[in-house]
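Colleague: no sequence on this one, just coordinates:
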C-alpha cells in the first residue's frame, strides 16, 4: 500500500513539474521580447539579401533577445528565415516575439517621402536624394550611364538617364539602394509616356527620345502652364524651317560649372548643347519634364510663332517675325532695367532711413 502511494506521489509530482514547466514556457511566449528594463522602440534595417542570422544579430545588439530559445522556436514555427521582408521597421520593446517576427513577415515598414519637382536635371535629383538620406550624389552619378538601367527606359538611343527620372512624389525606405530608386523613377516615366503618346510622336515625325528632349526644353523655358503649348509650337516651327532653336537653357546645360551668369561668349561657344550654334535638338534631354510639358511637346498650339521673350513676370510674349521680336526684346529689356533701377533706389532709400533712425 505504501509502495503504491509512493508511485502515485512520484507520478503526481512529475505531472506537476511538467505542467509547471510547460506553463512557464507558455508564459514566456507572451512576454516582451526585449530584455527587462528596456523601453521604447527599435529601428531595424533589413536590406534585400540580408540573411536571417544577420537580422537576429541586429536584434541581439538592440537587446531584444531576452529569451533566445523562445525566439528560435517561434522563428521556426513561422518559417521566419524564408518569409521576412526587406525594409526599414520600427518595433516596440513591449512586443512579444510573435508580434515582432509577424511584423517583419508582413513587411509593413517605414517609407520616407521625397518629392522630385519638374525641371531638375540628373545631378540636381541626385543631390536632392542625398539630402533625404537615400544615398550619396556620386553613387547616383556613377549610375547615370548604367547599361542595365538604360535598358529599363526602353529607348535604344538613350545615352544617359537624363530625362527619365520622372518628377513625382515617391516613398522609399532607407534600405533601398540607389539603383532601386532610379529604377522606380524610370518605371514611373514608362507608365506616363503611354503608347498613345508614342504614336503621337510618330505622327509628328519624332522618336520618343526626341519628344522627351523637346519636352525637357519646354520645361526649362517656362514655369507657366498656359505658355507651354505656344513655346512648344515655336520650337516645332523652327525645327520644321531648319532654324536654330536658340534656347538659353540648352546652352546652360552644356556649360560645366555654370555660375548663373549667361554671357554672349557662352552663346557663341560651340558645345553639343549650344542651340545657337548647332541645328536641331541637343543630343539628350536637359532635365526631367513633367506631364504638362510632355503633353505640350506632343500637342503644340496651332500658331505660326517663331520667337518669344520673357516679360519678367514668368510669362512670355510671342511673335512671328524677327522685326517684331526685336521690338519686344528692346521693350522688355527696358522694362527690366527700369525695374532694377527702382529696386536699387528703394534699397538705397531703405538703407538711408535705417541710418537716420
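Modeller: Cool, the structure landed. A quick note: this is a predicted structure, and the numbers were derived from the prediction, not measured.
Colleague: contacts and neighbour counts: CA atoms only from here.
Modeller: Noted.
Colleague: quick one: buried residues of stretch 103-111?
Modeller: Within stretch 103-111, the residues that qualify as buried by neighbour count (16 or more other C-alpha atoms under 10 Å) are 103-105, 107, 109-111.
Colleague: And here is the other one:
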C-alpha cells in the first residue's frame, strides 16, 4: 500500500514538474518571440521610444533591466537565459540600437552582438567656417559634447595644430555613432584635411607663387569662397598665382568680409578701404590664415594654377565669372555687370 502511494506521489511530482516546465518553456518561448514593446502579434513601439542606448561596459543584466523598465520586455529572465545559453553576452557592443517594430528580443540581441548601431551623418559644407563647424557639432544629434569651456588655443594644442583652427578641417559628409564626441569628430576631420593637403602638396605644379602647404591652404580657402564652379577653380588659382608673382594685391572680397566683425551681408567701399589683416585691397600677399574650410578640389586647384594670362575677374551675375587680362577690359566687364543688374531691377 505504501509503495503504491509512493508511486502515485512520484508520478504526481513528475506530472507537476512537466506541467511547470511546460509553463516555463511557454513563457520563455512567448517572451523571446513576442514583438518588442507589445503583446504577441502587435507592437506599441513608436518613434522616440525605439532607440536603446547601451553604454560602454554594460552587462546583459543591466540591459535587460533597462528594457523591462521601459516596458520593452515583460520579464528579464528569458533574455538572461538566452544569453547564458548562447555564451556570447560578453561580446555586446556599446552604442545606440534601433528596436524595429515586429522584431523580437532575439533580433535585438543579435544586433548588439554584431554591433549594428545607429549611424548618423554630419554634413560639413565646403566654404563654411570653423565657427560654422562648431555650431554644427553642438547641434548634432547624440554626439557627446566635451568641448564646452575649452578654448580654441587649448583645442589647437590637443589637435597638434599650430595657430588658427580656421581651414584645418576637410568638408565632407561624416558618419558617427553615439560613442563619438565633438573632439573625436574634429580629430577625424583634421586628419582628413592633413592627408588631402599633404597628398596635393606632393603632386604640386612647379613655378608657384606660394612656398608652403599652409600658404596653399590659405589660397585654397579663398578659391573656395570665390567660386562654386569646378571648371573655374584652376582659372582663379592662376589669376591669384600671377598677381602674387607680380606683387599685385589680390583684391578679393571674401578676405575682406572675413575680417569684418558681425558682417551683415552688404560689403561697402568703406569696408574695402578699412585696413585689417584680412583686407587684400589694402595689404599685399595672402591673409594670415585661411578664411574658410576649403574642399579637396580647391586645395588641388591652389597647387595647379592654369597657365593663362588673366589677371582680373568679376562675377557675371549667373554664378560664373568673366576673366580678363587688362584693367581696361576688367572695367568694361564690371560696367556690363552693373548694367545687367540695373536692367533686372
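Modeller: Thanks, I have the structure now. Keep in mind it's a predicted model, so treat the numbers as computed, not measured.
Colleague: Could you identify the most distant pair in the buried residues of stretch 103-111 of the first structure?
Modeller: When C-alpha to C-alpha is used, the two most widely separated members of these are 105 and 111, lying 16.2 Å apart.
Colleague: Out of the buried residues of stretch 103-111 of the first structure, which sit inside helices?
Modeller: Residues of these located in helices (DSSP state H): 103-105.
Colleague: Spell out the residue ranges of the strands in the first structure.
Modeller: 41-46, 87-92, 112-115, 169-172, 307-310, 316-319 (DSSP state E).
Colleague: gap between the longest helix along the first structure and the chain center?
Modeller: Longest helix in the first structure, counting residues (DSSP H): helix 322-356. Distance, stretch centre to chain centre, for helix 322-356 of the first structure: 38 Å (C-alpha atoms, centre = their mean, to the nearest Å).
Colleague: again with stretch 122-132 of the first structure
Modeller: Using C-alpha atoms, centre = their mean, the offset of stretch 122-132 of the first structure from its chain centre is 8 Å.
Colleague: What's residue 172 of the first structure aligned with over in the second structure?
Modeller: Aligned by TM-score structural alignment, residue 172 of the first structure pairs with residue 176 of the second structure.
Colleague: could you measure the closest residue to that match other than its chain neighbours against residue 97 of the second structure, distance?
Modeller: Distances taken as C-alpha to C-alpha, 6 or more residues apart in numbering place residue 120 nearest to residue 176 of the second structure, at 5.4 Å, with adjacent residues excluded. Residue 120 of the second structure is 12 Å from residue 97 of the second structure, where distance means C-alpha to C-alpha, to the nearest Å.
Colleague: more neighbours, these two?
Modeller: Using other C-alpha atoms under 10 Å, the more surrounded residue of residue 120 of the second structure and residue 97 is residue 97, with 22 against 14.
Colleague: quick one: whatever residue of the first structure lines up with the more buried one from residue 22 of the first structure, how far?
Modeller: In the first structure, the residue paired with residue 97 of the second structure according to TM-score structural alignment is residue 89. To residue 22 of the first structure, residue 89 of the first structure is 32 Å away according to C-alpha to C-alpha.
Colleague: How about residue 307 of the first structure?
Modeller: Distance from residue 307 of the first structure to residue 22 of the first structure, by C-alpha to C-alpha: 86 Å.
Colleague: any idea what residue 267 of the second structure aligns with in the first structure?
Modeller: In the first structure, the residue matched to residue 267 of the second structure (TM-score structural alignment) is residue 262.
Colleague: these two touch, right, that match and residue 252?
Modeller: Yes - contact criterion C-alpha atoms under 8 Å: residue 262 of the first structure and residue 252 qualify, at 7.3 Å.
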